[in-house]
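# just coords:
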């Protein structure tokens, strides 16, 4: 039986891995899977070697205290791969862990496909040479990544961005209004402070104060905060003293209904930089992007960064579709100023929505859904691996 070993490094990779497994199973029912994943991949039948949450760390000062544990997990995964001898290893995002592991096992005969191109085009582009030694193919989410990596000799398949099949545009605004008693005069503001504890700790108070300032200028403001499993307790604690109690939503369906309500009823979003911003583009929610990291991490990254924008919504069209308030600019006053503009000036929100359409067109694969395109690329790589050199 053909064995595909999947290694996800965090929650977003778990979602990607689960969709990939489902798409692969539809095309090739006889495949077997092993590896490391989370709840979503477990739903597809994966028995994880260890909990994926142990790898979900971000920022230099967050990683350093966990280096010894990460090294043990690296050794464990390496031993498992070499013992199982899979036909293909698919590493998913989290390059600081997954590509180091690939470097260990590829010289031992393991063929490697990396899903989600490392953002070396954004900072330290010279690292692409190391990646070329660690992988046999990259599955890229963004159209401009293929020529960048192919120049370094790495085969690339552009498979489109998974946000397109995440359901962000499938919510029911009226259902959300009825379920949560949202009044006709209330203006919902979607607040997404992140999916990592470190992100929530740094942003939740800033976001709360920004909402307080905004509420003073925009009557009827009602915060809406989606909860993510690993950070639910931190979000509940961080929002407990907000002057306007937020609507907390937990399930994907509730979250998508919230998106629809914010888009339909003249709301806006206060969004942590990352894939969430692309979700807002899919859902049609005008928003401001915010982010803040440890000052030491920020100082190091700034010396290495080579792109103008933090958000893909801005990077793809190479212009500011959504305002970004990053690091020192991530203040309650600055965030509130943008929110007030989005909530009181319809032309500002309309301009963002026009930009969203341009961005989403760039994220679509040549045909089918992103997970289907990724599955086709993986199966093609398995066929290439089966052909004698």
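Okay, I see it. Remember, predicted model here, so these are calculated numbers, not experimental data.

# drop to CA atoms for contacts and neighbour counts, all remaining ones
OK.

# looks like residue 148 contacts residue 119 (just checking).
No: contact criterion CA atoms under 8 Å: residue 148 and residue 119 do not qualify, at 10.5 Å.

# mind listing the strands for the stretch 151-300 of the chain?
With strands called from DSSP state E, counting those that start in this stretch, the stretch 151-300 of the chain shows them at 156-158, 187-192, 221-226, 247-249, 268-272, 287-291.

# what lies in contact with the first one?
The set of residues that contact strand 156-158 without belonging to it, under CA atoms under 8 Å, 6 or more residues apart in numbering, is 137-143, 145-146, 149-150, 365, 377.

# then the last one?
By CA under 8 Å, 6+ apart, the surrounding residues in contact with strand 287-291 are 203, 268-273, 277, 280, 311, 322-327, 330, 335, 338-339, 342.

# go with 7 Å
With contacts defined as CA atoms under 7 Å, 6 or more residues apart in numbering, strand 287-291 is touched by 268-273, 322-327, 330, 338.

# and if you look at the third one?
Strand 221-226 is touched from outside by 186-192, 215, 244, 246-250, 255, with contacts defined as CA under 7 Å, 6+ apart.

# now it, how far from the centre of its chain.
Distance of strand 221-226 from its chain centroid, counting by CA atoms, centre = their mean, to the nearest Å, is 21 Å.

# ok, and here's another one to check against it:
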């Protein structure tokens, strides 16, 4: 069995790595090709080019790289056609991966699977119909997504979210991290300004200004900033003048197992978190860490989004739990004043989010078969059908 996979960002790389492990468990002699990051490469993928080239988000942010990305789309589609895999699995990054799938479908009958259903329930509902022209089968992370995909004519399986299978910190790991960072018994504020360079550059200044206001009333707190390796230097520069004696967790300076242990210990030991919008809210929920979500994009991207978004919250914990307990500072509302106010409110009543976080984990498949293995079974079942 030959599988071509395409991931364009760290969250997709994690999904791809778990799916590859599941496929290898079920089909030991499976062969992989495609584009991915460290997690997928650890499962045997030799990436055709660095995945970081595809980690671009927002209309304005994409424009300077348009022609380069267009060449990579054509190059990747041709690689699929040349190698003739049994299945092409595109993972998230729809603006890139679905264009590749479209070129492949136009020139072949190669089966196409897309992992992560597009959020048509939130914006641009017509995407499902357009996607159905080039995708045969969808693997959904959220339990309410299959009907949207099936209505458009695609097979769709809810396979669970990978966050429910990720290990949580042990008491020994928490102690080790606190000792390594010289935190003592200080309460920890976790700050996560994003995994892309553009996100860090946009969010870190307003995060820092919000922290100055909040920590003026909570000077005992220490700030810990987990960073993805390729943006760690940018994060370190941005947080240099933040209050709270910030410590950046740079995964490049330790072995992968230690880096993973440090990250989960940081999530577990934190009393409170300020995070960019995205799947990190689910990681925080898995660790039981109360949070405030904040995000902003360029002015033009914001104006376009305002006309297209059809939901009143972007935080997955709020959506899956069907509550609105996680406060959000979004777009024009992403201000230092709002960030400081919400951090103070959540710290004063952290229990308000606990039930929603528990419900979210249960609905995403906690306690069941690992999502990567479920996804692999769904891929194989779809191919047999």
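In hand now; what should we look at? The model shown is predicted, which means the values in this text are computed figures rather than measured ones.

# and the TM-score between these chains?
Superposed pair, TM-score by TM-score structural alignment, normalised by the length of the second structure: 0.94. Supporting alignment: 375 aligned residues with a CA RMSD of 1.4 Å.

# hmm, back to that, and the contacts of strand 221-226 of the first structure, which is closest to residue 74 of the first structure?
Nearest to residue 74 of the first structure among those is residue 192, at 31.5 Å by CA to CA.

# that closest one - how many residues pack around it?
A count of nearby residues for residue 192 of the first structure, using other CA atoms under 10 Å, gives 25.

# ok, it - contacts?
Listed by CA under 7 Å, 6+ apart, the contact set of residue 192 of the first structure reads 225-226, 270-272.

# recalculate using a threshold of 10 Å.
Shown in contact with residue 192 of the first structure (CA atoms under 10 Å, 6 or more residues apart in numbering): 200, 203-204, 207, 224-228, 235, 269-273, 276-277, 289-290.

# rewinding a little: please, a PyMOL command that selects the buried ones among the contacts of strand 287-291 of the first structure?
Command for PyMOL, covering only those of these found buried under the criterion 16 or more other CA atoms under 10 Å:
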select buried, resi 268+269+270+271+272+273+322+323+324+325+326+330+338
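
# isn't residue 203 of the first structure up against residue 292?
Yes: Residue 203 of the first structure lies in contact with residue 292 (CA atoms under 10 Å); the separation is 7.1 Å.

# of these two, which one has the most company?
Per other CA under 10 Å, whichever of residue 203 of the first structure and residue 292 has more neighbours is residue 203, with 24 against 21.

# now the more buried one. Nearest residue, chain neighbours left out?
Spatial nearest neighbour of residue 203 of the first structure, excluding adjacent residues (CA to CA, 6 or more residues apart in numbering): residue 193 at 5.9 Å.

# ok, that neighbour to residue 373 of the first structure distance?
Going from residue 193 of the first structure to residue 373 of the first structure by CA to CA, to the nearest Å gives 31 Å.

# for the residue nearest the centre of the first structure, what are its contacts?
Residue closest to the average C-alpha location in the first structure (CA atoms, centre = their mean): residue 275, at 3.9 Å. Counting by CA under 10 Å, 6+ apart, residue 275 of the first structure touches 12, 161-163, 281, 311-313.

# check the alignment and tell me where it lands in the second structure.
With the correspondence set by TM-score structural alignment, residue 275 of the first structure lines up against residue 279 in the second structure.

# same check, this time on residue 288 of the first structure
Using TM-score structural alignment, the partner of residue 288 of the first structure in the second structure is residue 292.

# in the stretch 1-150 of the second structure, which spans are helices?
Here the stretch 1-150 of the second structure has its helices, by DSSP state H, counting those that start in this stretch, at 10-26, 38-42, 59-62, 66-83, 94-107, 127-131, 146-151.

# make that the stretch 151-300 of the first structure, sorry
Under DSSP H, counting those that start in this stretch, the stretch 151-300 of the first structure gives helices at 173-180, 197-217, 232-239, 252-264, 275-283, 295-304.

# between those, which one is nearest to residue 89 of the first structure?
Proximity to residue 89 of the first structure, assessed across these by CA to CA, is greatest for helix 275-283 (24.6 Å).

# superposed on the second structure, what's the mean shift for the closest one?
Superposing on the second structure and averaging over aligned pairs (mean CA distance after the TM-score superposition for the first structure), helix 275-283 of the first structure comes out at 0.5 Å.

# quickly find the element holding the equivalent of residue 314 of the first structure over in the second structure.
Matched to the second structure by TM-score structural alignment, residue 314 of the first structure sits across from residue 318. Secondary structure assignment for residue 318 of the second structure, by DSSP states H and E: helix 316-321.

# residue 347 of the second structure: what's it in contact with?
Residues near residue 347 of the second structure by CA under 10 Å, 6+ apart: 271-273, 290-292.

# pretty sure it is in a helix, no?
Yes: according to DSSP: H, G, I helix; E, B strand; the rest coil, residue 347 of the second structure belongs to a helix.

# would you quantify the distance from it to residue 217 of the second structure?
Residue 347 of the second structure sits at a distance of 12 Å from residue 217 of the second structure (criterion: CA to CA).

# same question, residue 138 of the second structure
For residue 138 of the second structure, the distance to residue 217 of the second structure - CA to CA - is 48 Å.
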